[in-house]
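> Model the structure of this input:
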Amino acid sequence: MLRSLQTVAALANRRLYSATSHSNRNKIIKTLLTHRSFDPIRRHLPTDITTTDPYSLSQNVIKSLNTLGLPKEDAAIIHNIMIENLSNLDYSIATIHSKNLHELDLKPSISAIKQIIKNNPGRVESSWELFTKYKTSVENIPDELIEVVLEKIINFDNAEKIDGKKNLTFQDLARCLYLIDHLSSSHVVSSKLVESILTYTIDNGIPNVFAFLLKHKIPLKFFDKYIDEMTPCQIFELYSFYPIDDVVADLPILHKCVAILGKNETIPLTEEEKETTKKLEEEVDIVKLQCHDNWNLDIPKEEAHKTEDAFKNLFVEIQKRKLDIKDFGLALTLLRVTGVFKGDISLFFELYHEYLLKFERSEDSLMFEAFLTLCCQGYKSDNSKMLQYAEAFIKDGTGAELQSKTLSVLIVANAKTNIDLSLEIYNSNIAKAQREKNDSTDLSDSDILTESLILAFLSKDDPDFARVIFDGALGEKVISGPTAAKKIKKLFAQYGEAVEAKESIQVMQSRIECYMENI
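Alright, predicted model coming up:
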């Protein structure tokens, strides 16, 4: 049975070989046979290479070596040359001659190992398994061999492709990181290979591995198309690695860094990221065992990244280069960060007045940010005076979307100090609120105002009245559609969980703050 399988494999390899152009084959074999190492057996070799295929030549060479009884070191040179030059034409050559080397108690050369792994179809042994097998025989693994193995892992063995493999795995990632970490400091891996690994880490939200990969000269522009998929931790890693000049020159990256660094005093690992890190560390331990190596993947152990200094440095660069007065979107983000998130009222209004002069046609949006900042900080500090000041920035005649946002903010912002006012604002405006759904959110203005009022009463620990509002709005069709109902039911569920934990008021107040921060 084994012999028949070997025959099938040989036939398959020869079919693959037959597809190779004869002229290319003849050229390779002709060059190969001119090597002086073949001199001792040359008279036993075929003279007409036009009819010689790699497999037949291999059998001829082995027969000649066995007949003439060359010293094993000389025979080893010939075996290695055969593997190095013919494995890409017929992989059975690699199998046959590496077996002969093993019988001589000798190991393949580095170049031969490269060809064995590079052309390995992966059905009997994976390319990684071949690497770990031959690794022990190589004192110093050269960079070019490591990159061959890396390429096979990232692009998959042919057998894996045939079996339908489409994506990398955590196991693959651990192996890739091992290989990359064993390259010499001067070696730069092909950016295409590194980008494949980066894409996998982004798709799977894997933290704290960018540092191993970005040193291989990956242009920052590569991340533009992934910026909205990256986690805050990955954004922080990105910002920390690249020079500030690169960051401020790449607008999508700049906008994201300002938002993430500005809105978060710290960036803690999420539970998912902690679990992901644990899973990766388990795979790393397996790699260490397979490679008989004490290698350690130096994953940072910080539970959270502090962002204060990073944001300050970024803000200074933006101001120095006057980027914010050339980019309204960036200006709005800076206003939201300084006012709502950081509560720096003085700096907020300094920027606000500067932007009013530069962006005269965007007064409505700028005034809303001023209104929102005062509402948010007034709510957080229980400052009713600040809430009153906020109303000075409500401009008549603004668009429907800003009007809806303004009313919903007023409803939740007054909940802590004057819940009756929240109810009054709702009752005075709900009849004229638009019922038409927004295409992107599937919510109408009336849906949003009703949700805001329910949140306001839940923050006062009054679920009964919140339920009355919900039932009444459903009955009067003030709210409609599955999206609005689902959101409000989720709000009630969150409140119920908070009640069980005896922290309902704190949770709902935090929910209001979060609502205003991200509106």
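
> Going by C-alpha atoms from here, please, whenever you check contacts or count neighbours.
Will do.

> Tell me which residues touch the residue lying closest to residue 306 once chain neighbours are set aside, please.
Excluding its sequence neighbours, the residue lying closest to residue 306 (Cα to Cα, 6 or more residues apart in numbering) is residue 266, at 4.5 Å. If you count contacts by Cα atoms under 8 Å, 6 or more residues apart in numbering, residue 266 has them with 304, 305, 306, 307, 308.

> Could you identify the most distant pair in these?
304 and 308 (12.4 Å; Cα to Cα).

> Which members of the contacts of residue 266 are positioned in helices?
Assigned to helices by DSSP state H, the following of the contacts of residue 266 qualify: residue 308.

> Test my guess that residue 191 contacts residue 214.
No. Here residue 191 lies out of contact with residue 214, judged by Cα atoms under 8 Å, at a distance of 9.5 Å.

> And those two? Which one has more around it.
When residue 191 and residue 214 are compared on other Cα atoms under 10 Å, the one with more neighbours turns out to be residue 214, at 19 against 15.

> can you pull the contacts of the more buried one?
The neighbourhood of residue 214, defined by Cα under 8 Å, 6+ apart, consists of residue 241.

> what about the nearest residue to residue 117 once chain neighbours are set aside, neighbour count?
By the measure of Cα to Cα, 6+ apart, the closest residue to residue 117 outside its immediate chain neighbours is residue 127, 5.4 Å from it. Applying the criterion other Cα under 10 Å, we find 25 residues in the vicinity of residue 127.

> Let me know whether residue 127 touches residue 115 as I believe.
No. Using Cα under 8 Å, residue 127 and residue 115 do not qualify as a contacting pair, with a distance of 10.8 Å.

> Pull the residues that contact the helix or strand that contains residue 507.
The secondary structure element spanning residue 507 is helix 504-517 (assigned by DSSP states H and E). The contact list for helix 504-517, computed with Cα under 8 Å, 6+ apart, reads 336, 340-341, 372, 376, 379-380, 409, 412-413, 455-456, 458-461, 495-498.

> this one as well, want them side by side:
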Amino acid sequence: MLRHSQMLKSHLIRRNGLVLNRLKFSRSLGSSVREKFLSIKESSNGKIPSNVYSELLNHENIKNGEELEIVDEIINFAKSDSNITSSNKIELHNLILKNLLKFDQSLSMIHQRAIRELNGSVDIDSMVEIIKYNSGRVESSWEIFENYITKINPNAIKNEDLLTSVLTKLVYGDSSEIEDGYQINEHKLLKSIAILQNLEQQPKDLKLQLLQKCLEMEKFDLINIIGIDSLELIHELNPNTSQFVKLWSIWNPETFDKSQIDENLDRINKLVMKLSEEQAFNFELDNESKTQFESISTKFPSLSIKSSTTKSEPQLTNQLFDQLVKILENSKILTNPESRYTPLRLSILKAYGINKLDHKKALYLYHEFISLDKQNVDKIMSTMVIISSYLSISQNDLNQLIIAETLLPQPMTINSLRALILGYSSFDLSKSLEIFNNNIAQSNKTPNDQGVSLAGLLTETLVLANLSQQDREFAYLIHDGAIMNNILETETSKNRIKAIFKRYGEILGEEDDIKIKNLLKQEVLNAIKAL
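The predicted model follows:
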């Protein structure tokens, strides 16, 4: 019985030598792939189980590029192995595409062709790598993607990795395009947005790149589709003030943390003034973009853009302003006496008084702020003088100037003096000159960091006041006197005065006298508003 058992065991060993060789392969982790392959070949009689080929090609030494030279030998042996089906061979070619294109991109064409000859298809994971390492010299990555989805594997359109792979190439370009200085065009931008909007997990770097490109092109309709979801994202885009206002309008938050306000006080400060101006933003897609998105969704229904994002009701800035003020009120910042919030309080004061022409609300806030922020009473009073001076001209109301004079801080600030000089220009130029003469002697003539002195600022203000009433001759006398008295010494101060005279000349070029008068009035209002 024992002898029969030993004979049976010996027979099984000979018959299942491949199994033992496979076990030997699995245990001999220290050997090279070549050694293992040669050992298996010697005992295989030309037939190796398909899973052994897969294990060989999945070996760490091949996947890390150390033994790539053995890959062709393994594949060639598998081709002649009658034990390997076409399906097995397709699987092996896909394995190479998945693992080895990062070392040799030329393998892509070779093994894709081999798969086609076997009447097979590239699997999704392989296609991800094909697109990832495609140079773009023969076909662009988008063309490869389009062909794969439309002719080979339509269901792959829902694969996140595949979509991310082609999106990356659309955003950053194929390697051959990068060599030529790739810049994403609007057509590729729309394709990218269509893909991005259909990803469950949107890669932050790709989203940011697309937003930056849209911002560069001033395509806020496309930014509206991508979406803005945080102040941090807006900060990363580094927009100018005008762009910041539109990005905020797209985001349109109902609330955000006080810490976020603290970190962005300067931007919020500017936002208050901009949103208080009467205007409307329309972020609806233009017809050309609509047509292109429709073309993409016709070819790839899964990449359609939700209709709710392609249409947009005009955003009214006064509504956004009211909402922002509510956010600030809820954050308790406006009732916080710390001086770092003073600029924000002053902006809200000017927003109501100048942009919204709501003197009653401005006066109410003035009393609230002056009681709260005792360290900055002079700034708050000066701001109210600016508001009253502005309203005196915009509403042709001399009483506002009388109110302004009662609010003058002591000592008087340069901006409150300038506001009064400009305010009186519409009613009594001699009063503007009187204010100037009473204060010019004690005004500092030393230029600040911007190259302008306080005396220089008063001078350019009086020049503008006289030009607004078309008294160019006296304006030049003021200018010449300032030069003679060394008030306008720096190039900056001289250029600022020149710019005022230049703008005056441009306005006088208009043929309509009423239009000239209105434009000169607007110049004065703009100057007061800028104080």
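
> overall similarity of the pair, as a TM-score.
TM-score for the superposed pair, counting by TM-score structural alignment, normalised by the length of structure 1: 0.77. Supporting figures: 474 aligned residues with a Cα RMSD of 4.2 Å.

> follow-up on the earlier one: how big is the offset of the helix holding residue 507 of structure 1 relative to structure 2?
In the superposition with structure 2, the average deviation recorded for helix 504-517 of structure 1 is 1.6 Å (mean Cα distance after the TM-score superposition for structure 1).

> what range in structure 2 matches that helix?
Residues 516-529 of structure 2 are where helix 504-517 of structure 1 aligns, taking TM-score structural alignment as the criterion.

> residues contacting residue 398 of structure 1?
Counted by Cα under 8 Å, 6+ apart, residue 398 of structure 1 has contacts residue 364.

> Surely it is in a strand?
No. When the secondary structure is assigned by DSSP: H, G, I helix; E, B strand; the rest coil, residue 398 of structure 1 falls in coil instead of a strand.

> Distance of it relative to residue 363 of structure 1?
Counting by Cα to Cα, to the nearest Å, the separation of residue 398 of structure 1 from residue 363 of structure 1 is 10 Å.

> Contacts made by stretch 298-312 of structure 2 with the rest, please.
157-158, 194-195, 197-198, 221, 224-225, 282-285, 290, 293-294, 296-297.

> Buried members of those residues into PyMOL, please.
Buried members of the contacts of stretch 298-312 of structure 2 can be picked out in PyMOL with the line below, counting by 16 or more other Cα atoms under 10 Å:
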select buried, resi 157+194+195+197+198+221+224+225+283+284+285+293+294+296+297
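
> In helices, which of the contacts of stretch 298-312 of structure 2 fall?
Checked against DSSP H, those include these in helices: 194, 195, 221, 224, 225, 290, 293, 294, 296, 297.

> So the fourth one sits against residue 249, correct?
Read that as residue 224 of structure 2. No. If you go by Cα under 8 Å, residue 224 of structure 2 and residue 249 don't touch, sitting 9.4 Å apart.

> got a list of what residue 99 of structure 2 touches?
Residue 99 of structure 2 sits next to residue 63 when contact means Cα under 8 Å, 6+ apart.

> same check, this time on residue 393 of structure 2
423, 426, 521, 525.

> Tell me how many other residues crowd the second one.
Here the neighbour count serves as a burial measure; for residue 426 of structure 2 (other Cα under 10 Å) it reads 21.

> With the one 10 residues further on instead?
Burial of residue 436 of structure 2 is recorded as 21 neighbouring residues (other Cα under 10 Å).

> Map it across to structure 1 for me.
Residue 436 of structure 2 maps onto residue 426 of structure 1 when the alignment is built from TM-score structural alignment.

> secondary structure element for its match?
Assigned by DSSP H and E, residue 426 of structure 1 falls in helix 419-429.

> equivalent range in structure 2 for the helix or strand just after that helix?
On the C-terminal side of helix 419-429 of structure 1, the nearest following helix or strand under DSSP H and E is helix 445-458. Alignment of helix 445-458 of structure 1 against structure 2: residues 454-467, by TM-score structural alignment.

> Run through who's touching the matching stretch.
Counting contacts by Cα under 8 Å, 6+ apart, the residues touching stretch 454-467 of structure 2 from outside are 414, 417-418, 421-422, 425, 429, 432-433, 436, 440, 443-447, 472, 474-476, 478-479, 482, 487-488, 493, 496-497, 500-501, 504, 520, 524.

> give me the stretch of structure 1 that stretch 123-130 of structure 2 matches.
On structure 1, the counterpart of stretch 123-130 of structure 2 by TM-score structural alignment is residues 109-116.

> May I see the buried residues of that stretch?
Of the residues in stretch 109-116 of structure 1, those with enough neighbours to count as buried (16+ other Cα under 10 Å) are 109, 110, 112, 113, 114, 115, 116.

> mind putting the residues you listed in CSV, distance to residue 327 of structure 1 and secondary structure included?
CSV is the format used below for these (distance: Cα to Cα, whole Å; DSSP: H, G, I helix; E, B strand; the rest coil):
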residue, distance to residue 327 of structure 1, secondary structure
109, 59, coil
110, 55, helix
112, 57, helix
113, 55, helix
114, 52, helix
115, 53, helix
116, 55, helix
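
> quick one: the strands in structure 2?
280-281, 315-316 (DSSP state E).

> angle of the helix holding residue 507 of structure 1 against helix 445-458?
150 degrees (axes from the mean of the first three to the mean of the last three Cα atoms, to 10 degrees).

> From the chain's centroid, how far away is helix 504-517 of structure 1?
Averaging C-alpha positions (Cα atoms, centre = their mean, to the nearest Å) puts helix 504-517 of structure 1 30 Å from its chain's average.

> got the buried residues for that helix?
For helix 504-517 of structure 1, the buried set under the neighbour-count rule, 16+ other Cα under 10 Å, comprises 504, 505, 507, 508, 509, 511, 512, 513, 515, 516, 517.
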